[in-house]
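> Have a look at this prediction, sequence included:
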Amino acid sequence: MTWGDSFLALLVAVLCLIGPGLIVTAPFRFGALARTAVSGLVGVCVVASAATTFGAFGLAFSWWQVLAVTVIGLTLALAVRPAVPRLEPRPDRRVLLLLGMWLLSVLAIAIVMFWRVPIPSRIAQTLDNIFHLSATSAILSGHSASPFAIGGLIDTTGAFTYSPSGWHSFAALVAQTTGVPVAVAFNVLWLAMIAVVWLPGIAWLARTVVPTWAAATIALPLGASFGWYPYGLTTGGALYPSALAHALLPAAVAIVLVAARAVLGERGRVSRARRWTAAVVGVALAGGALAAADPRAIATLFVIAAPFVFWRLVVVLRQAREAAPEELRRARRMLWGSLGAAAVVIVAGIAFGNAAVPLTGHPDDTSDLVAQTAWQSLTQVMMAQSQTGVNGVVTIVAPPLALAVIGGIFMALRRATTRWVVVPYLVLAVLYVLAAGEVGPVSRMLAALWLGDPYRLAAALAIVGVPLATIGIVTLGRLIVPARRAFGAGAAVVAAVIVGVTSTGTLAATGVSEAAGVVFRQPVQASDWAVVSSAQMTFMRDQVSAIVPEDQRVLGDPWDGSALAGVFAGREPVFPHVLGRWDDTRLTLAYSLPSIDETSEVCTALDELRVRYVLYTPGSFGGGDAEGDLFLGLHAAVEAGLFTEVATDGESSLYRIDQCGDLG
């Protein structure tokens, strides 16, 4: 399948992402840009609600469930429409210019990201992607897509788990409705996510921060210009759920800003009750969408939005000093209460981040995390350089983009209404410097909510960097043409295009495109740097799927590619990821398989898991389990010749286990 052949799947991915949101928000008075941005948040909430609700009844995830929840959402929207105020005071202007800039930005991102990825069926050969592919395949095979169930794939002990399943649910929808392979669904979904979630969201956020028609148009090419996002989370580990959450974050931040303005001090014809109701619903929508995509992104939302909320509270307090004493007391209570709540949230967040260790994240000693000096990290922030995640390559500085951000910081500090934007940028920059340096107790503690991962923090920097650069470019336009505001805005748009072209060109030429090519490189034969090879894929499709009955699982070392048996053979693997908390039955197979002739415990475990075949490929991704190989027993049993070989391609082999008889 070529990229051209996948165009229909791309359109379906767009429909899956924002279609439910466009339907649910249809009754409300939104502008086109705000409606599109909010629709991404609504769409994630709709899909997550469908997966959770119907999954609780044991139903396999399907498109009709999303349609049913969408209809319910539309009914509720019609019921509450009279209580919801207009989101934007004026209709969108210069829509054609906005659309043109959007299309150019989408094309620029697609070229930078996939220029060296020749076909859309390539997978990202990274540790995290093993679980993401396996989870999506499991959903397509009938496993629940609920975030309360998907974690059960890698925590089979029966413990309570919450694992965000937003990305996997959308990918399953695309594959289910178009018939494309999971790998193709991942790549077209990524493009659709950037096109209709990230770019509209960052444009709406920029216009919310800088209330001028040109701000949204300027923000679009800037949204393609930072290597930190949208590229870094893919080349630096294929962190798809986190990428979805960061695509949603601009719209989530914008909703919080609009809500804070509505309830903190602004007067108008809309009643206080309506404003508070709309604000609470909006913030809940933002939080719910982020929780479904990646709950850790809520910490980023707090860091970015909290300074604005506190600034609005200070404004309210100042205004209340000229009002009645009761108004002043209420304003003081709100301010101190908010500060106290923020302190509790920060302490709880740090405690949670240090206590919760996800099974799908990077191992502590993983080689893809960055280790550099604080000065190097600080230079990257100031010069808008980005880590590619491959071979330690860092992109070179794009001077126009770096100057736009620096100029934006300077101009934002000069205005009370934008001064707050600098605060989250500085906080995130400090966290990035801590996370990207040598890991120590302080940096580990403070950056724990982001798993100490510099790629997540760099992606958050881009969310604030775009509005700051927008401020800088808008100011530049006014300096170029000071006499005519419209001409100044036009000059700013031209400047934004120049920044976008130079920056994306720099990214493509100095590492990002090459890094993407390396991450998506597909070896012909098994290799210790790749999760799975073309030969293994073919063997699983042609041999494993034909020999192993559909109701049986496949046993294998997940580090050698067998974890993806569900993706390529349609047969559930016993171990669908290299990391996990496994029950005693699975641990018996991992450790004690060589003892199959001496103890009945092994056959009991094989019967319980419905296993009669072992998939084996010598070699292990990344050299195997660095924590001490859990699966040495599998290798020992195969190499001892305990099983019957039924298929081989000279490298991969499928063995039948005859010692335990047939499965009933």
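In hand now; what should we look at?
> alpha carbons only for contacts and neighbour counts from here, please
Noted.
> Please list all residues in contact with Leu22.
For Leu22, the contacting residues are Arg35, Thr36, Ser39, by Cα atoms under 8 Å, 6 or more residues apart in numbering.
> cool, Glu88 as well?
Arg29, Phe30, Gly31, Ala34.
> In space, what's closest to Val309 - neighbours in sequence excluded?
Nearest residue to Val309, sequence neighbours excluded (Cα to Cα, 6 or more residues apart in numbering): Ala260, at 6.1 Å.
> what helices or strands is whichever helix or strand the one you found is part of leaning on?
In this assignment (DSSP states H and E), Ala260 forms part of helix 240-263. Judged by 3 or more Cα pairs under 8 Å, 6 or more residues apart in numbering; DSSP states H and E, the packing partners of helix 240-263 are helix 32-56, helix 166-178, helix 199-209, helix 232-235, helix 272-293, helix 297-320, helix 454-480.
> Structure two is appended below for comparative analysis:
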Amino acid sequence: MIESWVTALPTILVVIAALSLPGISIIAVGWGIRDIRALLVAPAVSLAVVGAAAVIAPWLGMTWGVLPVVLLTAFGAAVAFLLRRGIAAGAFVKDDSRVHLTAALTVSVVFFAIAGQLIWAFGSPDSIAQRFDNIVHLNSVQYAVTTGNASAFNIGATSDIAFYPNAWHATAALASVITGASIPVAVNAANIVIAALVWPTSVMALSSWLAGARSVSLIASGLLSAGFGAFPALFFNWGTLYPNAAGYAMVPATMATMVSLTRSRGIALVRDGVLLVLLAGGTFLAHPNALIASIALGGPLILAILGQRALATRTRRDAMLLAGSFFGLAFLAGVLWTVGRTSAEHSSWVPWQSTAQAVGEALLVAPRGLGPAWVAAALMIPAAVVICRHPSRWVVAVPLAVATLLFVLSSGTPRGFFLRELITNPWYNDSNRLAALLPIGAIPIAALGAVALVKYV
């Protein structure tokens, strides 16, 4: 089996380059290479660039390939360069080189761990998942390669859909166009790199903001990203939900950038805001409900951080910032939940367990009968001690609380329950899609627990 994957190695390497170099270029120019938190969102930024470039290319009369990605990367780097010129040199973050080395080693180990799991599961590089959704996804990638157009306004043509999220399809099509690989090989390569590179770095970025940008939190969050059945593995079996997997892999990076905005001032706030717009747009192009998930988990987190600050400073400025953020996020959520509502035909997934059982599965991050994530659950205990002793750290638990609420509503409350229909409908009321959000909330808490445990020892 391993020998057969050697032939797929060039395709995998091409996807690694496509999902790392654009983001690294933009971050290096605008943030510098010493800011580990910014560097960790680079793969998610790259995925956003690929998705956006595929949409823009037809408007410029260009066929899908390397050139649109290079041009958009150059434009993004130019914007980042212009925005950084107003930032004082002393304001740039310069993390210790040991932290960078730790992060690089962790990402490398986790990449091979997750890639190894998926290679074992896929079997051979040209295998395709025997699931009904896969017909649409593979045909869409083939259509993008054949027509030279991977735009979100084109790839849905195989299913008579005027607009279909394209970031995942554009990545797989790009791999096929560059290497000449078959569609199954290109698809498997894209899935491996998204799961083994974009997802771990994304959740490491979020954990570094919530648990600290230190070696222990980076190691813990990186390793834990490979230890859940709920994500990303579930989406390669249920559905298959390839675009959703790409979108969820970007959610923690989008949330991390939202948190960074609460710490930014002046022109740095504008720079980080532009990055957030790029990531949010890319998350939407990966899958719209991934953007909704970013707001669902990130919105309350931001309000908690700003609320905590307002109570601490008692200044009018922070109170107004909190109020403005609340109404802005409430308006955005109202729009997204209204536009993102699904029909009764598509949101007919029913609950399948009691509310109490759903809560237990969420806390052990073991939804849908998957094995409990014992290490993550155990690390939440010292995290809980830290939160009790230092109440200001409670904000780290907000994303898991929201993810738990969504999962419990979808899987453990009656069909027709008004809160279930109101809140979880954009995810088709599907507990599988909401189960996959649990690791995003659990990993930062577990990372905080790991930091506390190492300090104690």
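Structure's in. What do you need? Everything quoted here is computed from the prediction, not taken from an experiment.
> So after superposing, what's the score?
The TM-score (TM-score structural alignment, normalised by the length of the second structure) is 0.89; 449 aligned residues with a Cα RMSD of 2.6 Å.
> re the thing from before, just want the angle from the helix holding Ala260 of the first structure to helix 199-209.
Helix 240-263 of the first structure and helix 199-209 are oriented at 30 degrees to each other (axes from the mean of the first three to the mean of the last three Cα atoms, to 10 degrees).
> Need the contacts of Glu88 of the first structure in CSV (columns: neighbour count and distance to Met411 of the first structure).
CSV is the format used below for the contacts of Glu88 of the first structure (neighbours: other Cα atoms under 10 Å; distance: Cα to Cα, whole Å):
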residue, neighbour count, distance to Met411 of the first structure
Arg29, 17, 33
Phe30, 20, 30
Gly31, 17, 28
Ala34, 23, 26
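> export the residues you listed to CSV and tack on distance to Ala251 of the first structure?
Shown next, in CSV, are these (distance: Cα to Cα, whole Å):
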residue, distance to Ala251 of the first structure
Arg29, 17
Phe30, 13
Gly31, 14
Ala34, 8
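> how close does the residue mapped onto Thr75 of the first structure from the second structure get to Ala28 of the second structure?
Taking TM-score structural alignment, the alignment pairs Thr75 of the first structure with Ala78 from the second structure. Here Ala78 of the second structure is placed at a distance of 11 Å from Ala28 of the second structure (Cα to Cα, to the nearest Å).
> With neighbour numbers in mind, choose between the two.
Just comparing Ala78 of the second structure and Ala28: by other Cα atoms under 10 Å the higher neighbour count belongs to Ala28, 18 against 15.
> Helix, strand, or coil at that one?
helix (DSSP: H, G, I helix; E, B strand; the rest coil).
> same deal with Ala384 of the first structure?
Ala384 of the first structure ends up coil, using three-state DSSP.
> So it is in contact with Pro400, correct?
No: in terms of Cα atoms under 8 Å, Ala384 of the first structure does not count as a neighbour of Pro400; the distance is 9.9 Å.
> Looking at those two, which has the bigger crowd around it?
Ala384 (28 against 21).
> Alignment lookup: that one to the second structure.
So, by TM-score structural alignment, Ala384 of the first structure is matched to Val365.
> Also Pro200 of the first structure?
Under TM-score structural alignment, Pro200 of the first structure pairs with Thr201 in the second structure.
> And its match, how far from Ala268 of the second structure?
Taking Cα to Cα, one finds Thr201 of the second structure at 22 Å from Ala268 of the second structure.
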